[in-house]
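Colleague: Sequence below, structure please.
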Amino acid sequence: MSLLPLPAPVPSPAQAAPLPAPAATPARRRSPSPARLARLARHVLTALPLVLIGVWLAADWRGLYDGASHLAAADPRWLPAGVGFTCLTFVAAACIRQGAIPERLPPLPLLASQVAAGAANHALPASIGAHAVTLRFLQRQGIPLPRAAASLALYALVKPVAKTFVLLALLLAAPELIRLDALVPDHGTLLMTGVGAAAVLAALVLLLATVRPLRRAVLGFLRTALTDARLLHTMPGRVLALWGGAAALPLLQAGVVASVGASLGLPLSWAQLVFAFLAASTAAGAVPAPGGIGPVDAALVFTMVALGAAPAPATATVIGYRVLTVWLPLVPGMLTLSALVHRKLL
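Modeller: Here you go, the predicted model:
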């Protein structure tokens, strides 16, 4: 019996023709990676200081023009001294910053951070810009946030205390050169100042007494700050850097005022000009203005006029002082800020 071949299987409709390929779905848009976002933020922060320079120029170009015109007519022999005093203020600020932290910081990056902080200080009130730059620098150096914030508090506390001692020492050293009768405020002004200070202190005490989380945070911060302060004052090098820099800083700033005043022929001695700056900056330092511009300027002009200067050269001296301490370091400071951000030191 012969075997017949079986018929070939008939393909099913599904196998007869291949199904059409599904339409390509659009690729899902992926969110940027954290590394890419970090690079973008660093580029933006690098360019931001240059934008701030342009904004500052547009907002205060008249002050720059007036100051430059006054300095153009000044005696050029004194202006290099003012520039030198301005540069040394950054060294003094770096010394205070190092003295306020137990760890040793790299000197050149620390100095560069203070040049950048000086430029940022003129953008925000109450030294917020300078403190923000320094806080970020300390964190990049491995300092924990609570201890970095405690060092900023110690820096802010030591500066007015040292300035007050320098002012008292100047009064004791040269009492005959300084006339205080025109500078002492009347009883009404003293009463208003005392009432205002008492009201602020009472409000702070009430706030701490009623808000428990805030009280806990403040107490923890104070414990950290006091622990670091006790440790620092067992280290002679840190004590010298902290208090020596804090005492030298206002004298260097006053040296800029005295140099500009001498170049413009202001009829006041160096001791009187140093006293005028110390008194004016102490009295107006509590007003939260960017870089102290405004209140300190008005108080400085008033103090110099009270000591015997004419209003016009006193005003010109303050304008020239601002050119040397604000405008001259502004561009290098902003470029330094950009470089530190680019090098990931901020």
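
Colleague: Please count neighbours and contacts with C-alpha atoms only from this point.
Modeller: Fine.

Colleague: which strands and helices sit next to the lengthiest helix in the chain?
Modeller: Scanning the chain for the helix with the most residues, using DSSP state H, yields helix 34-72. Here helix 34-72 is seen to pack against helix 311-322, helix 328-342 when contacts are counted using 3 or more Cα pairs under 8 Å, 6 or more residues apart in numbering; DSSP states H and E.

Colleague: Please enumerate residues in contact with the last one?
Modeller: Residues outside helix 328-342 that contact it (Cα atoms under 8 Å, 6 or more residues apart in numbering): 42-43, 45-50, 53, 112-113, 115-120, 346.

Colleague: mind running it again at 6 Å?
Modeller: Helix 328-342 has contacts (Cα atoms under 6 Å, 6 or more residues apart in numbering) with 46, 49, 115-116, 119, 346.

Colleague: ok, the residue nearest to residue 264 when sequence neighbours are not counted to residue 313 distance?
Modeller: Nearest non-adjacent residue to residue 264, counting by Cα to Cα, 6 or more residues apart in numbering: residue 74, 5.1 Å away. Residue 74 sits 11 Å away from residue 313, going by Cα to Cα, to the nearest Å.

Colleague: Here is the second sequence; please produce its structure so I can put it next to the first one:
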Amino acid sequence: MTAVRLPLGLPRRVPVRQILCLVPLALVLAVAVHHRSVLAEGFGRLESAEWPWLAAAVGATCLTWVAAAFTRQGAVMQRLPACRLLATQFAAGAANHLLPTGLGASAVNLRFMTVCGVPLARSSAALALYMLAESITRTVLLLALLLAFPDALHTGGLVPASATGPVLLAAAGAVCVAVAVLLLVRRLRTAVSSFLRTALREARSVHTRPARALALWGGSLAFPALQAAGLAAVGQALALPVPPVRMAVAYLAATLAVAAVPTPGGIGSVEAALVVALVAAGGPVAVATAVVLAYRIITVWLPLLPGALTLGALVRLKVI
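Modeller: Okay, here's the model as predicted:
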């Protein structure tokens, strides 16, 4: 049998994995071009800041990836490779800023746990447990700070009285629609019931091991605390006349308020909410805007390109 040669002009097939490695870089370029004016203004604000405080903000941002890695490990019984887990959190941060809120990081971590040998059902349960723990600790931290410092934030400037009714009605309507769909669609009801049983079983297993429970709840508490500390450090760097505790409360309140907004990484919505929250805490509008722009440069834009490169490398190495 004679070998069949391909025509010289026929292009070689490009592996799908190589194309996927370039997708994060293309998305970073598109997002950066779309927000180029914000980037230019943010970098301009950094020139007049006090660098020791900016270095503290960068350090707090780096520690958030460590806290996320601890929380991810605490949410699953199987031991995950530490170095690859940390690299995955850094890459997941970039993915989270390129896709609607939470989807990027969730997809990256779900794929990572699956590659590590965790069954899909348990990986999904661990993902749900992580999100639940992070939401609970963020809310508890905010409530604790408000109880300790009741005058730290004037919520009237954040949520106008005229908007309270429509927001509550919309939330109640969404809950009613979700419950109705769940009750009417039998296949969906069965899938949700199966998932809840798996999630509860995994949650009980995790909490039978003190080390896992400590990693889960300690990491989920440290994550928003470090984020708030980063904002407070940037506020100090730009001489925002607001006490650090008030800045922390403003950050937690703003991020909780925009948690349901489906924008990539909260870009746009987070900035607006943070400015409003800092102004409500007593900061001048101009300085509060400068602080928010500088903070988002440090936490979003500076890690975005290296995070995308890390994501591409992890895809190429089949870590995810």
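
Colleague: re the thing from before, out of the helices and strands packed on helix 34-72 of structure 1, which gets nearest to residue 36 of structure 1?
Modeller: Distance to residue 36 of structure 1, taken as Cα to Cα, is lowest for helix 328-342 among the helices and strands packed on helix 34-72 of structure 1, at 14.5 Å.

Colleague: Please enumerate the strands of the stretch 201-320 of structure 2.
Modeller: Using DSSP state E, counting those that start in this stretch, the stretch 201-320 of structure 2 contains no strands.

Colleague: Going along the chain, name the helices of it.
Modeller: With DSSP state H, counting those that start in this stretch, the ranges of helices along the stretch 201-320 of structure 2 come out as 210-237, 244-257, 269-280, 285-296, 302-316.

Colleague: Any chance of CSV for the ones you listed, columns distance to residue 171 of structure 2?
Modeller: Compiled in CSV, these are given as follows (distance: least, Cα to Cα, whole Å):
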stretch, distance to residue 171 of structure 2
helix 210-237, 25
helix 244-257, 13
helix 269-280, 18
helix 285-296, 28
helix 302-316, 33
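
Colleague: and of those helices, who's closest to residue 204 of structure 2?
Modeller: Of all these, helix 210-237 sits nearest to residue 204 of structure 2, with 9.9 Å by Cα to Cα.

Colleague: Which elements pack onto the closest one?
Modeller: Packing contacts for helix 210-237 of structure 2, counted by 3 or more Cα pairs under 6 Å, 6 or more residues apart in numbering; DSSP states H and E, involve helix 51-74, helix 244-257.

Colleague: Please tabulate those in CSV, including the columns distance to residue 188 of structure 2 and mean neighbour count.
Modeller: Listed next are these as CSV, based on distance: least, Cα to Cα, whole Å; neighbours: other Cα atoms under 10 Å:
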stretch, distance to residue 188 of structure 2, mean neighbour count
helix 51-74, 27, 21
helix 244-257, 29, 23
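
Colleague: Could you export those helices to a markdown table, including columns for distance to residue 308 of structure 2?
Modeller: Shown next, in a markdown table, are these (distance: least, Cα to Cα, whole Å):
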| stretch | distance to residue 308 of structure 2 |
| --- | --- |
| helix 51-74 | 15 |
| helix 244-257 | 23 |
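
Colleague: closest to residue 137 of structure 2 out of those helices?
Modeller: So among those, helix 244-257 is nearest, using Cα to Cα, at 10.7 Å.

Colleague: residue range for the closest one in structure 1?
Modeller: Mapping helix 244-257 of structure 2 onto structure 1 (TM-score structural alignment) gives residues 270-283.

Colleague: can you tell me which of the helices of the stretch 201-320 of structure 2 comes nearest to residue 40 of structure 2?
Modeller: The minimum distance between residue 40 of structure 2 and these falls on helix 285-296, with 9.8 Å, by Cα to Cα.

Colleague: related to what we said a few turns ago, outside of the match of helix 244-257 of structure 2 itself, list whatever touches it.
Modeller: 254, 258, 296, 299-300, 303.

Colleague: with structure 2 superposed, average distance for it?
Modeller: Compared with structure 2 after the fit, stretch 270-283 of structure 1 shows a mean deviation of 0.6 Å (mean Cα distance after the TM-score superposition for structure 1).
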